[in-house]
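Asks: Below are the sequence and a predicted model; questions follow.
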Amino acid sequence: MENLADTRALIRMAHGMVRFYCASFARAPRQIVLDIDDTFDAVHGHQQLRLFNAYYDEYGFQPIVVFDGDGRLVGAVLRPARRPGGKESAGHIRRLIRQIRRHWPTTEILLRADSHYGTPEVLDLCDSLGLRYVFGLSKNARLREHVQTVEASTSERYARKGQKLRRFKTFFYAARSWTKDRRVIARVEVGPMGRDTRYIVTNLEGGRGKHLYEKLYSARGQAENHIKGWKSHLASDRTSCMSASANQMRLMLHGCAYWPHRKVCA
């Protein structure tokens, strides 16, 4: 069955997955949250698109998977086992949003993802399409300059009190590859394991930094649990066909199976 689908059929199926997702709502929601992530699927044959991943020390795929904030599966795209670049990520997001907008033209869409999705291409795309976003942001020396004082005072306070501390700082910052300044929130944590500083970037104007980081951004981790469940309960990583189109078909069939599984487990 999986070997019968050509590229056009797979595109229609991808559109159908979005249509099914939108139909799962009684009415168009005011806002949705989309969690974008990728996951490694090991392979042990000579499948098309397989690639050696040095981190996992195996050949495999690394599909991009999108769930909404309530655990509904929105889409999945098979791809080689490497982190997606900015242009690739922006292309996938653009196509997905186009399909969602056909059903919900006025729904506000918020994207959440790790730092490797917060590329200049994706940030500019979100701004041009009117999307809200909260992305992780990789550390660098210029970001560190904004939080050195907070890091030092937090470390000093921990040394005096001996209790784990977490503090936040909000500031505006522009990477050299960005087209404009953007709002950045730093989370500085000091405890028995030392100091840990992390950053997120967002175009949300309201909300305290603590709330945006702890309640909004950190909640994206639930998508990882959805992916783990999809793989462990429905074997979505069983992509052992030789052709890429057949394995994409398998991925979508596993996506279809996720819906009744989710309903049973609800």
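Replies: It's in.
Asks: From here on, just use CA atoms for contacts and neighbour counts.
Replies: OK.
Asks: Could I get the full set of helices for the stretch 151-266 of the chain?
Replies: Assigned by DSSP state H, counting those that start in this stretch, the helices in the stretch 151-266 of the chain fall at 209-211, 221-234, 244-265.
Asks: Mean neighbour count added to those helices, as JSON lines?
Replies: As requested, these are exported to JSON lines (neighbours: other C-alpha atoms under 10 Å):
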{"stretch": "helix 209-211", "mean neighbour count": "17"}
{"stretch": "helix 221-234", "mean neighbour count": "16"}
{"stretch": "helix 244-265", "mean neighbour count": "17"}
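Asks: ok, the closest residue to Gln248 other than its chain neighbours - how many residues close by?
Replies: Using C-alpha to C-alpha, 6 or more residues apart in numbering and skipping the chain neighbours, the partner closest in space to Gln248 is Leu78 (5.6 Å). Leu78: 22 surrounding residues under other C-alpha atoms under 10 Å.
Asks: list the contacts for Leu78?
Replies: Contact analysis of Leu78 by C-alpha atoms under 8 Å, 6 or more residues apart in numbering lists Phe61, Gln62, Pro63, Ile64, Ala244, Asn247, Gln248, Leu251.
Asks: The fourth one against Pro80, yeah?
Replies: No - in this structure, Ile64 is not within contact of Pro80 by C-alpha atoms under 8 Å, at 10.0 Å.
Asks: dropping in the other structure now:
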Amino acid sequence: MRENAIALEKDVVRSRCSRPRSDGRTTLGSQPTLSRLEHAIDRSAIQSLARIGIDWFCAYAYGPDEHPPDLILDLDSTDDPTHGTQQLALVHGWYDQHMYHPLVWFEGRTGLLLRTRLRPGRDASATGVVDELRHILPLLRRRFPHTPIFLRADAGMATPAVEAKLEAEGVSYVLGIGTSRVFKARVAPLVARAQARYERRGQAVHLRTSFRHRAKSWPHPRRILVKIDVTAAGLNVRFMVTNRCGRAADLVAWYDDRGTSENWIRELKLDLHVAPQLSSFPRQRLPPAAVQPRLPAARLFPARGPCGDATRVGDHRDDSSPRAMAL
């Protein structure tokens, strides 16, 4: 709670949640203020706080005349264990615990947090992704109208609705996708060849390829990327669905880079203590819970640099972690 009170002193939060003080003072945070804030949250306040990350990115990540070659949306979900009776804190079968199941969006080149969304514990990974894209894409395109947008995410996000939305918006994507008997049959000869090569040479074998496939729920065929690794640890076969052109090996390597976002999520939860803010309020209403991840995360978006100027991503490119950005 004290950490949140300190965070409220930053004008990036005050500008969203309060009016300027009549006495001209610049600090706001206090325990009573924080308590009133948490219990006066409505949907419009949550929506306003949800835009802090993207607004900061659009304003300060790059100079007015600077345009990145592309924007990379790294999308993931994470577990937020709960230990009370919070509203919609439910048992998730995969994690086997009571929890919330928030969505987390990062920009892959800079490592900056763009947006979070609190969700009930039983929500599937892709729940709410299409709605989130409706908020995120217009804001990014208004600031970077000629910059291509890419998205990568794990298998839980590969649903017909998400794929259709990305294609309709002109977003290039690589999404992990679960295996199936059809997929296994398609790559069986290549898997056998990779295993034979490993047995013959005793060295790790890494093969990449792709094929076209149309699932029953798809309106048209899509490209399936294949990643086959045979090492001392055994056989590992993964599949991804994409609408991108290019060499399969290059696309798989680009997709594998999304693992960095898991480290960023770990920093949010361990270093900025975002997750405990959700789980430490027994019996609270969902709207105050929904705002909790916004407040610690807002520390990632200082409104002024040390000299009064906006701090830009370019000043920290030697270390693109969210913690380094905050510092």
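Replies: Looks like it came in fine. What you see is a predicted model; the values in this text were computed from it and never measured.
Asks: tm score of chain vs chain?
Replies: TM-score for the superposed chains, counting by TM-score structural alignment, normalised by the length of the first structure: 0.92, backed by 263 aligned residues with a C-alpha RMSD of 1.7 Å.
Asks: ok so, going back, with distance to Gln48 of the first structure as extra columns, can I get the helices of the stretch 151-266 of the first structure in a markdown table?
Replies: Supplementary listing: those in a markdown table, determined by distance: least, C-alpha to C-alpha, whole Å:
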| stretch | distance to Gln48 of the first structure |
| --- | --- |
| helix 209-211 | 44 |
| helix 221-234 | 21 |
| helix 244-265 | 5 |
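Asks: out of the ones you listed, which comes closest to Asn3 of the first structure?
Replies: Closest to Asn3 of the first structure of the helices of the stretch 151-266 of the first structure is helix 244-265 (C-alpha to C-alpha; 4.9 Å).
Asks: What range does stretch 89-99 of the second structure cover in the first structure?
Replies: Using TM-score structural alignment, stretch 89-99 of the second structure lines up with residues 50-60 of the first structure.
Asks: Contacts for that stretch next, please.
Replies: Residues outside stretch 50-60 of the first structure that contact it (C-alpha under 8 Å, 6+ apart): Phe40, Asp41, Ala42, Val43, His44, Phe61, Pro80, Ala81, Arg82.
Asks: Just give me how far stretch 95-103 of the first structure sits from the chain centre.
Replies: Counting by C-alpha atoms, centre = their mean, to the nearest Å, stretch 95-103 of the first structure is centred 17 Å from the centre of its parent chain.
Asks: Check the mean deviation of that stretch from the second structure.
Replies: Stretch 95-103 of the first structure differs from its equivalent in the second structure by a mean of 2.4 Å after superposition (mean C-alpha distance after the TM-score superposition for the first structure).
Asks: and that stretch, which stretch of the second structure?
Replies: With TM-score structural alignment applied, stretch 95-103 of the first structure matches the range 135-143 in the second structure.
Asks: Tell me which residue lies nearest the centroid of the second structure.
Replies: Nearest to the centroid of the C-alpha atoms of the second structure, with distances taken as C-alpha atoms, centre = their mean, sits Trp105, at 2.4 Å.
Asks: three-state assignment of it?
Replies: Assigned with DSSP: H, G, I helix; E, B strand; the rest coil, Trp105 of the second structure falls in the strand class.
Asks: now it: how far from Ser210 of the second structure?
Replies: Trp105 of the second structure sits 28 Å away from Ser210 of the second structure, going by C-alpha to C-alpha, to the nearest Å.
Asks: one step back: contacts made by the match of stretch 95-103 of the first structure with the rest, please.
Replies: Identification of contacts with stretch 135-143 of the second structure by C-alpha under 8 Å, 6+ apart yields Ile54, Asp55, Cys58, Thr147.
Asks: 7 Å instead, please
Replies: Cys58 (C-alpha atoms under 7 Å, 6 or more residues apart in numbering).
Asks: gap between the residue of the first structure most remote from its centre and Val18 of the first structure?
Replies: Largest separation from the mean C-alpha position in the first structure: Arg160, at 38.5 Å (C-alpha atoms, centre = their mean). Distance of Arg160 of the first structure to Val18 of the first structure, computed by C-alpha to C-alpha: 54 Å.
Asks: Same check on Phe67 of the first structure?
Replies: From Phe67 of the first structure over to Val18 of the first structure (counting by C-alpha to C-alpha), the distance is 11 Å.
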